[in-house]
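In: Give me a 3D structure for the following:
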Amino acid sequence: MTTSRRSALKALLAAPALGAATGAATSASAQTAGAQQLQPALPPAGQVPAWPAPNTAPPSTQETPHQPPQWSSPVPTDWIDQKTGHRIRRLTPDGGGKPYFYKNMFLPAKAGAPDLMVISTPQGISTVDLKTWALSVLVPDRNADLMFTGRKGRNVYYSVTEPGEAQLMDRAKTIYVIDVDTKRTRRIARIPNGAVNSVNADETLLLGFVAHGSEPLQPGVGDPRNRRFDQAEYAATGPDGKPLNFARAKGVRMLQRWAARYPMAIFVIDMATGERRVIHSTNEWIGHTQFSPTDPDRIIFCHEGPWHRVDRMWTMKVDGSDLRKTHTRTMNFEIFGHEWFSPDGKQVLYDLQTPRGQVFWVASVDLETGKRVYRRVEQNDWSVHYNVSPDGRMFAGDGGDGDMVAHAPDGKWIVLLRPEPIVDEDPSSDKEDQISVEYLRSERLVDLSNHDYRLEPNLTFTPDGRWIVFVSNMHGKNHVYAVEVARAA
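Out: Below you'll find the model as predicted:
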């Protein structure tokens, strides 16, 4: 490393974590911000990371670029995975997708009405009957972008983005809600930019975020999330001038975006009036804004960027109070993220690595008591995203390829993870205020050897816990699938 590059890297490492330093001030000012005008945050004071950020990626080790899955045979609709013995169903006839792993895609049960899941299809937004697996188009509009479903009513939320040259986040969107039983549609609000990605438990507030003046993660890409893999085709060269593989190129662009320190804001929208108000402003890169599934006033969100450089996980109340971190790094290169709420809303669960790429856990912290549980995961079971069953008794992961952080030699599987407590021979020595440790015993459910992980499978349990739903390109097109948790007879 040259002296100039070393100096630039030191400047990056010395940069303040602005979200923590300015949290109280920004929370107070946010409550007085104009309801309809999302005000940019003030530029950070003091030293900031160099821009553009230095490219510190190691040389690429990938000899050949990613190739999309090749599939020329008829695409199966119902089969038993020969390697795992679990039954798999393809739910979409001609392609489709679903929301992100922490976004609700199921509707509350109602007497006399079918239990439904909501997904995206080429025809628009569709429902899936969870007993018959029958698919029905709900919103016949290819421009309708499914966001999530409600937890109180049988409501589906979606947006329609206006056309234009700006990147997706910078274009105006109109937010709608439709009742699946009555088919009544209501316009909630129009936002000039930003994204909405959560609704609170009593369906009175929407939650979103906005960046001011930001650029796409991949230069020259206007709509970075409108591609086949739901993310940009990342490209970059390493310090040696050679092209980087996908994972490392993405890391370069993530570092650059983090260092740019664009002003950002978290806002809420009143469902009854459409009124917007800012609840948090910062120059940190904000993402993963989520409402608790049970507490209508509790929020979690993250500071995006290279995970070993950020204090990633945060929580706050909807009025901007009680802003605090939910995990503090205790070793160099410890990383944590892809956080989500437990079904009861009491805990935040997340991917933890101590250190990065070496020791893997699915961790949790109780937001009231602070109690932590670390659940050990083997290298080949590490996953891009994890999820938990509705009863909290089982976890699942969507795997990862050899380019990803775990560099797993055999990690391309959907896996079921059953927690087993690790009990000392002298249990009386255990202390409640210390971290509890469990081991996640894995069972492979789906062979994803033909899946291209530029499309992240995500995954979620059905409300009865009997199936796990995910998206895959293992048969060429993107499709939504469900795998049965119980092994086929």
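In: From here on, just use CA atoms for contacts and neighbour counts.
Out: Will do.
In: ok, which stretches of the chain are helices?
Out: Taking DSSP state H, the helices of the chain run over residues 3-14, 18-30, 246-260.
In: got the buried residues for stretch 178-194?
Out: Going by neighbour count (16 or more other CA atoms under 10 Å), the buried part of stretch 178-194 is 178-180, 188-194.
In: can you tell me how far the nearest residue to residue 451 once chain neighbours are set aside sits from residue 446?
Out: Sequence neighbours aside, residue 474 is the residue nearest to residue 451 in space, at 4.4 Å (criterion: CA to CA, 6 or more residues apart in numbering). With distances taken as CA to CA, to the nearest Å, residue 474 is found 11 Å from residue 446.
In: I'd assumed residue 199 was in contact with residue 205.
Out: Yes - counting by CA atoms under 8 Å, residue 205 does reach residue 199; the two are 5.8 Å apart.
In: which of the two has more neighbours?
Out: residue 199 (28 against 23; other CA atoms under 10 Å).
In: Pull the contacting residues for the residue lying closest to the more buried one once chain neighbours are set aside.
Out: Spatial nearest neighbour of residue 199, excluding adjacent residues (CA to CA, 6+ apart): residue 206 at 4.4 Å. Counting by CA atoms under 8 Å, 6 or more residues apart in numbering, residue 206 makes contact with 196-200, 268-271.
In: got these as CSV, with distance to residue 120 columns?
Out: What follows is the contacts of residue 206, written out as CSV (distance: CA to CA, whole Å):
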residue, distance to residue 120
196, 17
197, 15
198, 17
199, 19
200, 22
268, 25
269, 24
270, 26
271, 23
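In: Residue 488 - how many residues pack around it?
Out: If you count neighbours by other CA under 10 Å, residue 488 ends up with 12.
In: cool, residue 26 as well?
Out: Per other CA under 10 Å, the neighbour tally for residue 26 reads 20.
In: Pull up the gap between it and residue 282, please.
Out: Separation of residue 26 from residue 282 (CA to CA): 7 Å.
In: ditto for residue 275
Out: Applying CA to CA to residue 275 and residue 282 gives a distance of 21 Å.
In: Just want to know which of these two has more residues nearby.
Out: Set side by side, residue 275 and residue 282 show more neighbours around residue 282, with 27 against 16, by other CA under 10 Å.
In: my read: that one touches residue 19, true?
Out: Yes - applying CA under 8 Å, one finds residue 282 in contact with residue 19, separated by 5.9 Å.
In: who touches the nearest residue to residue 131 once chain neighbours are set aside in this structure?
Out: Nearest non-adjacent residue to residue 131, counting by CA to CA, 6+ apart: residue 115, 7.3 Å away. By CA under 8 Å, 6+ apart, residue 115 lies in contact with 106-109, 129-131.
In: Neighbour-wise, which one of these leads?
Out: Counting neighbours by other CA under 10 Å, residue 106 comes out on top of the contacts of residue 115 with 25 neighbours.
In: In this structure that residue contacts residue 117, no?
Out: Yes - Residue 106 is in contact with residue 117 according to CA under 8 Å; the separation is 4.4 Å.
In: And this one, please, so the two structures can be compared:
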Amino acid sequence: MKKLLLMILLLSQVIALKAQPLLETGGQQMPDEWIDKTTNHRVIRLVRRPGINLSFYFHNNPFVGNEMVFYGSNERQKERYVGELKTKAQEIYNLNVKDKQLYTVNLSTLAVKQLTHEKSNIQGEIVNKQTGKAYYQCLDSVFSVDVKTGLRELLYVFPADFKGSISTVNADGTLLGGVYATEKEKEIFKQNPEKHQYFNRIYEAKLPRTLFTIDIKKKQLQKVFTDNAWLNHVQFSPTDPTLLMFCHEGPWHKVDRIWTIDVEKREEPKLIHKRTMDMEIAGHEWFSKDGKYIWFDLQLPRGETFYVGGTNLENGEEKKYQLQRNEWSVHFTSAHDGRTFAGDGGEPSAVAKAPDGKYIYLFTPEDGHFKSEKLVNMKHHNYKLEPNVHYSPDGKWVIFRANFEGFEGIYAVEISRNTKK
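Out: Take a look at the predicted model:
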């Protein structure tokens, strides 16, 4: 009987594989599932609702159990055709999208549910798997919404003299974290909306920014740290409820970027990686899932030799894995068990100047370097919209966002390679 069941299972898998066409990814309207003809990996359209759908930034956890939270809109960008975007795609924070709300997709059934129904756009890619809630901000108000029940709760309203922005929740779901910027800084962003316009201006302005927390139960705000620097990428540790990471944003070769602070003790921030040479850069930092490491894109120097570096938070020891120019990625992430990494590749105009780097990658550490495998050919993707990779909770898929069909969508690629040609 067991042999019969096994044979039936194998037969159903073979039939399923045969039903999936072998196609070039993008540049055309894709079916819901296909095999990438370059990599021979199975790719699926994870979210199948019409409109704009965007998965979270690479270091923001989107998962509660088997549900994934994402941003969606009923609007589609205008003036576009398959294979190329006529309008300039940008990150979700700057994307000119109306009716931006939170949704969930069930990773087993692919059923989609709308979570928020605010009258204005919302912000905040903040999910806590312990509390089962997503947290977001609408104008000056901060809310939570239960991912399972949809129950919405008002948590905090920013005062008129402190219009902050939330960006993270701590490990036990008791604190939200974020940053406050001055009105003068906000005006610079308003007058210079493109990254190439504001990036150096904000860095050189040296305006004060303040890290803060909000006690969710007490509904109280606490200022944690202020500096005349562009404090950004605020992230709580996934395991230590008091450890907050942030960066000094700006041209990476000019800043010692990665810092942590204990939000209870509020001692001086601790530098995680000190630059060792001229033009060295380290950035796009993230916590390992077990909270033991902070990993980051490391270049020694900028644009020449490429690594993923990591600092052990217990003893300060560092390790690094070298990769090739074409393997450099805008963002990297690490698997739940820490055994592999994934990257979202990059276009030729990016810092690595990679002639053939437009792929979703899987990386396996091996003797101080990464052994790479290409998962998806992204030749038709416009990298003005960064793919931002995530491992699925079961570790079997890499989830990413893309515009290779001519609109913003959410996809997943199976890590196991299709063995059928």
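In: Looking for the alignment partner of the residue nearest to residue 451 of structure 1 in structure 2.
Out: Under the alignment (TM-score structural alignment), residue 474 of structure 1 maps onto residue 404 of structure 2.
In: Distance of that match relative to residue 73 of structure 2?
Out: 18 Å.
In: what about these two, which has more around it?
Out: Shown here are residue 404 of structure 2 and residue 73; by other CA under 10 Å, residue 404 has more neighbours (24 against 19).
In: immediately after the top helix by length along structure 2, which helix or strand?
Out: Counting by DSSP H, the longest helix found in structure 2 is helix 2-19. Remark: after helix 2-19 of structure 2, the chain's next helix or strand is strand 22-23, criterion DSSP states H and E.
In: Please spell out which residues along the longest helix of structure 2 are buried.
Out: residue 17.
In: do stretch 295-307 of structure 1 as well
Out: 296-307.
In: and what of stretch 408-415 of structure 1?
Out: So, applying 16+ other CA under 10 Å, buried residues of stretch 408-415 of structure 1: 408, 411-415.
In: What of stretch 81-92 of structure 1?
Out: 84-92.
In: Out of the residues you listed, which comes closest to residue 352 of structure 1?
Out: Residue 352 of structure 1 has its nearest neighbour among the buried residues of stretch 81-92 of structure 1 in residue 84, at 27.1 Å by CA to CA.
In: hang on, the earlier thing: any idea which of the helices of structure 1 is most buried?
Out: helix 246-260 (a mean of 21; mean count of other CA atoms under 10 Å).
In: Which residue ranges of the stretch 151-300 of structure 1 form strands?
Out: 155-161, 173-179, 185-191, 195-199, 205-211, 264-270, 276-282, 286-291, 298-303 (DSSP state E, counting those that start in this stretch).
In: Please disregard the earlier target; I meant the stretch 251-400 of structure 2.
Out: Using DSSP E, counting those that start in this stretch, strands in the stretch 251-400 of structure 2 cover 258-262, 270-271, 281-287, 293-299, 306-312, 318-323, 332-334, 341-343, 359-366, 369-377, 390-391, 397-402.
In: Now distance to residue 8 of structure 2 too, for those, in CSV please.
Out: Formatted as CSV, the strands of the stretch 251-400 of structure 2 follow (distance: least, CA to CA, whole Å):
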stretch, distance to residue 8 of structure 2
strand 258-262, 52
strand 270-271, 56
strand 281-287, 42
strand 293-299, 43
strand 306-312, 43
strand 318-323, 42
strand 332-334, 35
strand 341-343, 33
strand 359-366, 31
strand 369-377, 28
strand 390-391, 29
strand 397-402, 24
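In: and of those strands, who's closest to residue 349 of structure 2?
Out: Closest among the strands of the stretch 251-400 of structure 2, using CA to CA: strand 359-366, at 14.7 Å.
In: Give me the range in structure 1 that the closest one lines up against.
Out: Taking TM-score structural alignment, strand 359-366 of structure 2 hits residues 413-420 over in structure 1.
In: and the equivalent of residue 288 of structure 2 over in structure 1, how many neighbours?
Out: The alignment partner of residue 288 of structure 2 in structure 1, by TM-score structural alignment, is residue 342. By the criterion of other CA under 10 Å, residue 342 of structure 1 has 24 neighbours.
In: Does residue 342 of structure 1 touch residue 350 like I think?
Out: No - with contact defined as CA under 8 Å, residue 342 of structure 1 does not reach residue 350; the gap is 10.0 Å.
In: Could you find the closest non-adjacent residue to residue 157 of structure 2?
Out: Distances taken as CA to CA, 6+ apart put residue 141 closest to residue 157 of structure 2, at 4.4 Å, once the chain neighbours are dropped.
In: same check, this time on residue 156 of structure 1
Out: Per CA to CA, 6+ apart, closest to residue 156 of structure 1 is residue 149, 4.5 Å.
In: What distance do you get for residue 297 of structure 2 to residue 173 of structure 2?
Out: To residue 173 of structure 2, residue 297 of structure 2 is 28 Å away according to CA to CA.
In: With residue 408 of structure 2 instead?
Out: Noted for residue 408 of structure 2: a distance of 31 Å to residue 173 of structure 2, by CA to CA.
In: can you tell me how far residue 310 of structure 1 sits from residue 385 of structure 1?
Out: From residue 310 of structure 1 to residue 385 of structure 1 the distance is 19 Å (CA to CA).
In: list the contacts for the residue lying closest to residue 405 of structure 1 once chain neighbours are set aside?
Out: Excluding the flanking residues, the one nearest residue 405 of structure 1 by CA to CA, 6+ apart is residue 357, at 5.3 Å. Neighbouring residues of residue 357 of structure 1 by CA under 8 Å, 6+ apart: 405-407.
In: Top of these by number of neighbours, please.
Out: Most neighbours among the contacts of residue 357 of structure 1, by other CA under 10 Å: residue 406, with 24 neighbours.
In: and it, what does it touch?
Out: 357-358, 379-380, 382, 400.
In: do that again at 7 Å, thanks
Out: Residue 406 of structure 1 makes contact with 357, 379, 382, according to CA atoms under 7 Å, 6 or more residues apart in numbering.
In: will you turn those into CSV that also has distance to residue 252 of structure 1?
Out: Listed next are the contacts of residue 406 of structure 1 as CSV, based on distance: CA to CA, whole Å:
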residue, distance to residue 252 of structure 1
357, 17
379, 24
382, 22
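In: How much space separates residue 71 of structure 1 from residue 418 of structure 1?
Out: To residue 418 of structure 1, residue 71 of structure 1 is 33 Å away according to CA to CA.
In: Please compare those two by neighbour count and tell me which comes out ahead.
Out: Remark: of residue 71 of structure 1 and residue 418, residue 418 carries more neighbours, 17 against 13, as counted by other CA under 10 Å.
In: Thank you kindly, that will do.
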